[in-house]
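*Asks:* model the structure of this input:
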Amino acid sequence: MSFTFITAARITMPRKGFDAWLGTPLPPASTISNPASMFEGWYWSSREASSTWTSAATTPRDLLAGRLTDPTTLTVLRHRDGALEAYLWTVGHSGAWEGPAQQLLLMLAGAGAFKDDDSSDHVLFWEDAAGALPTRNEDALLALLAVDRHGARFIGRRPLADLLAGLSPVEEAFAELAEVLEESLDEGAPQPLDPTYVDLNA
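*Replies:* Here you go, the predicted model:
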């Protein structure tokens, strides 16, 4: 049995912060203050979160570059209009998806240290095979992570309209990437991902 998950975020930071984040090792697991609360308040609220949160000895650049050769993932990562934007689509098999999902959440939690203001941004995590934002059913969200310069924490119910609106441009970029990839597969000759969608060249 497999699930298809999306991890998406828009975290405000200057371009120099984005560049530095790409090359900085993932933060310790303690960056997220309440990992056991991952699912609280959302669709899987009765599910107990894994207690195996670990920080891999890798950088965001290396972690994301590894996804580019993995056919079970699609990755949009860029700096646009003063913010890191991420839209990470991942197929996860039963019993083996939670660790990789937590690693992506921890990676984005670490981006908060590179913000240049005291605002709080958010990382959304949900299940959707089509790769679309949960605009029609906000209850489908699995976890919501608040991120600031001092760390990150999972939070429960809150209105999502503003967060989903902010993610709309990167969702559109993801849809364009998926369409290009689908066309290339139909032609029998998969093409490399467009580097304008994966901004790892800092």
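
*Asks:* could you use CA atoms for every contact and neighbour count after this?
*Replies:* Noted.

*Asks:* could you list every residue that touches the most centrally placed residue in the chain?
*Replies:* The chain has residue 7 as the residue nearest its centroid, 3.2 Å off, counting by CA atoms, centre = their mean. Going by CA atoms under 8 Å, 6 or more residues apart in numbering, residue 7 touches 86-89, 101, 104-105, 123-126.

*Asks:* and it, how far from residue 85?
*Replies:* Per CA to CA, to the nearest Å, residue 7 is found 11 Å from residue 85.

*Asks:* is the residue nearest to the centre of the chain in a helix, a strand, or coil?
*Replies:* With DSSP: H, G, I helix; E, B strand; the rest coil as the basis, residue 7 sits in strand.

*Asks:* show me where the protein has helices.
*Replies:* Counting by DSSP state H, the chain has helices at residues 15-22, 60-67, 98-109, 161-186.

*Asks:* looking at those helices, spot the one closest to residue 32.
*Replies:* Comparing the helices of the chain against residue 32 with CA to CA, the closest turns out to be helix 98-109 (7.1 Å).

*Asks:* now for the closest one, which elements pack on it?
*Replies:* Contacting helix 98-109 under the criterion 3 or more CA pairs under 8 Å, 6 or more residues apart in numbering; DSSP states H and E are the following elements: strand 2-12, strand 121-127, strand 141-148.

*Asks:* got these as CSV, with distance to residue 180 columns?
*Replies:* Output for these, formatted as CSV (distance: least, CA to CA, whole Å):
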stretch, distance to residue 180
strand 2-12, 19
strand 121-127, 22
strand 141-148, 27
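
*Asks:* of all those strands, which one is nearest residue 194?
*Replies:* Per CA to CA, nearest to residue 194 of those: strand 2-12, 19.0 Å.

*Asks:* also this sequence, please, to line up against the first:
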Amino acid sequence: MLATRMPMSRTGFEAWLDAPLPGLDIIENPAAMWTGWVDDAGDPDWDLADLAGYPAAVTAIREARGSTPRRLLAARAAGGSTVARHHDGALELYLYDYHADTYGTQTSLLMLAGAGRHAEAGAATPVLHWGGDVYPDLPLGGDQPLAVLLVDRAGARFVDRYPVDALIERLRPVEAVFLAAGEAAGGEGDWAAEGLVDPLIRDGAG
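*Replies:* So this is what the prediction gives:
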């Protein structure tokens, strides 16, 4: 799962939606994705070497990385479990996957690394990636993130430590919106995108 609340004007948000995803070089240290967190010894496999025997999967991932945030988020939102909107002067994103998908997560991290180019100037914004196929909440009971990516206008970098409690509090409002939508859906898959997914994303164009 991924979440962030990134200060950004509406104009910047709309520009980001249709901007191609950046290349991996936007992240200063992609190999450090897991460093310092739960899966510290993990290999992030950004170059898809572990999928060499599955060319169709590699093609699909590369196609996704060549897309735009609007298209990627529209596809996600069609399946529910997504908050992706401009709200109160910020890009708010909360993406939940019922089954871990490292490569999909990496595509989303590249998408958010690119969002920094359109964000308000100032301190770098953290993007939280955590596990938990069982529950959709932010990390609970001392659970550690899988990664924290700091994003600003100059690029992005993974950090091996971050004040997690403060980060979780920063993301509580976005989490509350997500959890309320899930409760309203009642487990029936009837995810009401109104107010949760920006209309420019829902139309899927661009």
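
*Asks:* can you give me the TM-score here?
*Replies:* Put the two chains on top of each other and the TM-score (TM-score structural alignment, normalised by the length of structure 1) is 0.85; 186 aligned residues with a CA RMSD of 1.8 Å.

*Asks:* okay, the residue in structure 2 that residue 176 of structure 1 lines up against and residue 154 of structure 2: tell me how far apart.
*Replies:* Aligned by TM-score structural alignment, residue 176 of structure 1 pairs with residue 180 of structure 2. Distance from residue 180 of structure 2 to residue 154 of structure 2, counting by CA to CA: 35 Å.

*Asks:* would you check that residue 147 of structure 2 makes contact with residue 130?
*Replies:* Yes. Counting by CA atoms under 8 Å, residue 147 of structure 2 does reach residue 130; the two are 6.7 Å apart.

*Asks:* between those two, which one's more packed in?
*Replies:* residue 147 (27 against 22; other CA atoms under 10 Å).

*Asks:* list the contacts for the more buried one?
*Replies:* Here residue 147 of structure 2 is in contact with 33-35, 37, 128-130, 158-160 (CA under 8 Å, 6+ apart).

*Asks:* closest to residue 56 of structure 2 among those?
*Replies:* The closest of the contacts of residue 147 of structure 2, once distances to residue 56 of structure 2 are taken by CA to CA, is residue 33, at 24.8 Å.

*Asks:* which position in structure 1 pairs with that closest one?
*Replies:* Under the alignment (TM-score structural alignment), residue 33 of structure 2 pairs with residue 38 of structure 1.

*Asks:* what's the local residue count around its match?
*Replies:* 25.

*Asks:* again with the one 4 residues further on
*Replies:* Residue 42 of structure 1 has 20 neighbouring residues, counting by other CA under 10 Å.

*Asks:* was I right about it contacting residue 155?
*Replies:* No. Counting by CA under 8 Å, residue 42 of structure 1 does not reach residue 155; the two are 9.4 Å apart.

*Asks:* rewinding a little: most neighbours among the contacts of residue 147 of structure 2, please name it.
*Replies:* Neighbour counts for the contacts of residue 147 of structure 2, by other CA under 10 Å, peak at residue 33, which reaches 26 neighbours.

*Asks:* pretty sure it contacts residue 46?
*Replies:* No. The criterion here is CA under 8 Å, and residue 33 of structure 2 misses it with residue 46 at 9.6 Å.

*Asks:* hang on, the earlier thing: in structure 2, what residue corresponds to the residue nearest to the centre of structure 1?
*Replies:* Under the alignment (TM-score structural alignment), residue 7 of structure 1 pairs with residue 2 of structure 2.

*Asks:* residues in contact with the residue nearest to that match when sequence neighbours are not counted?
*Replies:* Leaving aside its chain neighbours, residue 2 of structure 2 sits nearest to residue 129 (4.6 Å; criterion: CA to CA, 6 or more residues apart in numbering). Counting by CA under 8 Å, 6+ apart, residue 129 of structure 2 touches 1-3, 145-148.

*Asks:* ranking the helices of structure 1 by burial, who's on top?
*Replies:* Among these, ranked by average contacts under mean count of other CA atoms under 10 Å, first place goes to helix 98-109 (a mean of 21).

*Asks:* what range in structure 2 matches that one?
*Replies:* Helix 98-109 of structure 1 corresponds to residues 102-113 in structure 2, going by TM-score structural alignment.

*Asks:* which other residues reach the matching stretch?
*Replies:* Outside stretch 102-113 of structure 2, the residues within contact range by CA under 8 Å, 6+ apart are 1-2, 21-24, 26-27, 44, 46, 61, 64-65, 68-69, 127, 149, 151-152, 155-156.
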